[in-house]
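A.B. asks: model this:
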Amino acid sequence: MASSGQTARRRGGSLRLLRDIAIIIVAALIASFLVRSYLVRSFYIPSASMENTLLIGDRVVVNELVPGVVPLQRGDVIVFKDPGGWLSAGEGNDLIKRVIGLPGDHVSCCGTTGQLSVNGHTVPEPYVVVPAGTNRVSSTNFQVTVPQGKLWVMGDNRYDSADSRMHGFVPVSDVVGRAFVITWPVSRWNLLSRYPASWDAVPKP
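C.D. replies: The predicted structure is shown next:
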């Protein structure tokens, strides 16, 4: 038969265990909140402008350390706030496109091969949706130099994307973060590539 002292010690041990479990749960909830609030966020894809990389209904997770801590790179898929006039009323305030030109870059399209050129280098873009009967990665020609503090962005579904070709440059300060993984639906789970084989060969401006 246990003495009153042993019973008290057991009760005290149980209370400490419950206290430790409670502390762990609270710490985990706080950490989860901080991660969701300051490091990563989930976004829903409402349009076809990034097909076939992203489909309507996909959900992506965005790294909000980009570009504040981690620098932007050409080829990154980014979420950014509407700089003004990109979205109609009721369409939300965030857009998702691929970074094509960084500050100082000279971006042009389309050459004799129908491809994009950045700083005089032709960029192969295997992710771009091109309609049958053409090899042009854009329906319109353009030639721009990206100002400091700005980005040139385009959708992967170029023939169904309202992007920098229509609306101009995106301020770097409007970037929410870099999308790096599709999380929903489960059948679509995949890491998002910036296609380094295509973009790392681009020379500095």
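
A.B. asks: make it CA atoms for all contacts and neighbour counts henceforth
C.D. replies: Fine.

A.B. asks: next structured bit after the lengthiest strand in the chain?
C.D. replies: With DSSP state E applied, the strand covering the greatest number of residues in the chain is identified as strand 175-184. Beyond strand 175-184 in the direction of the C-terminus, DSSP states H and E gives the next helix or strand as strand 190-191.

A.B. asks: distance between that following strand and the chain's centre?
C.D. replies: On the basis of CA atoms, centre = their mean, to the nearest Å, strand 190-191 is displaced by 12 Å from the centre of the chain it belongs to.

A.B. asks: I'd like the structure of this one too, to check against the first:
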Amino acid sequence: MTSQKSNTKDASASSGVWRSVRENLGLIAIALVLAFLIRTFIAEPRYIPSDSMVPTLHTGDRLVVEKISYYFHPPHLGDIIVFQPPEQLQKKGYPKDQAFIKRVIGEPGQTVGITDGRVYINGQPLQENYIAEPPIQPFTQVQVPENEFFVMGDNRNDSNDSRYWGFLPRQNIIGRAVFRFWPFDRIGFV
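C.D. replies: So this is what the prediction gives:
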């Protein structure tokens, strides 16, 4: 009789352990699926690899990039966006999965040009209190095509941007930089 009670106790304990393991594995699977969905469709962390956005962003800054708003409206003038390199950059050897970060300067239908160190949108000078210094190279006025954008780095004289490789197709945009979470002394919205 004692041996039968012992076997029942052992089987019950073993069953409880396996139930606990299954529950934990289920929770881990749910957490992984949620993390994947959040990163794919809602927001993801990114780091800044270069000085092209100085003084706004510095090399090594860590950002949260939100992906939801552009499902409902297009990027706007002044938005800081993260994007996959367009075909022109891929032809120059940049991998498709390398992310770039720049500021939207021209929206579809607008004209963009640079004269005497000033960026002009539709013939009007753009007020830019966020740049490192005025651009030293002139840029002949161009019109931004439908579903494309003209982007530039805030460090105008040290930025690989639309002046050199052309327009950015909307489908290449990953999301909008919204919050810097590293370094701690510069935490805040961008």
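
A.B. asks: circling back to that earlier point, the longest strand of structure 1 aligns to what range in structure 2?
C.D. replies: Taking TM-score structural alignment as the measure, structure 2 aligns residues 173-182 with strand 175-184 of structure 1.

A.B. asks: now do the buried residues in the matching stretch.
C.D. replies: Neighbour-count burial for stretch 173-182 of structure 2 flags 173-181 (criterion: 16 or more other CA atoms under 10 Å).

A.B. asks: for it, give me the average deviation versus structure 1.
C.D. replies: Taken over the aligned residues, the distance from stretch 173-182 of structure 2 to structure 1 averages 0.8 Å (mean CA distance after the TM-score superposition for structure 1).

A.B. asks: any idea where the strands of structure 2 begin and end?
C.D. replies: 43-47, 62-66, 80-83, 100-106, 111-115, 118-121, 124-125, 139-143, 148-152, 168-169, 173-182, 188-189.

A.B. asks: quick one: average offset of the second one versus structure 1, please.
C.D. replies: Translated: strand 62-66 of structure 2. Strand 62-66 of structure 2 sits 0.9 Å off on average (mean CA distance after the TM-score superposition for structure 1).

A.B. asks: now do that strand: which elements does it pack against?
C.D. replies: strand 43-47, strand 173-182 (3 or more CA pairs under 8 Å, 6 or more residues apart in numbering; DSSP states H and E).

A.B. asks: rebuild those strands as JSON lines, extending it with distance to Val151 of structure 2.
C.D. replies: Rendered in JSON lines, the data for these read as follows (distance: least, CA to CA, whole Å):
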{"stretch": "strand 43-47", "distance to Val151 of structure 2": "18"}
{"stretch": "strand 173-182", "distance to Val151 of structure 2": "11"}
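
A.B. asks: closest to Arg103 of structure 2 out of the ones you listed?
C.D. replies: With distances scored as CA to CA, the stretch of those nearest to Arg103 of structure 2 is strand 173-182 (9.6 Å).

A.B. asks: off-centre distance for the closest one?
C.D. replies: Distance of strand 173-182 of structure 2 from its chain centroid, counting by CA atoms, centre = their mean, is 5 Å.

A.B. asks: quick check, nearest of the buried residues of stretch 173-182 of structure 2 to Lys9 of structure 2?
C.D. replies: Taking CA to CA as the measure, Phe181 is the one of the buried residues of stretch 173-182 of structure 2 closest to Lys9 of structure 2, at 51.7 Å.

A.B. asks: how close does the residue lying closest to the closest one once chain neighbours are set aside get to Phe179 of structure 2?
C.D. replies: Nearest non-adjacent residue to Phe181 of structure 2, counting by CA to CA, 6 or more residues apart in numbering: Ile187, 5.0 Å away. In this structure, Ile187 of structure 2 lies at 7 Å from Phe179 of structure 2, with CA to CA, to the nearest Å as the measure.
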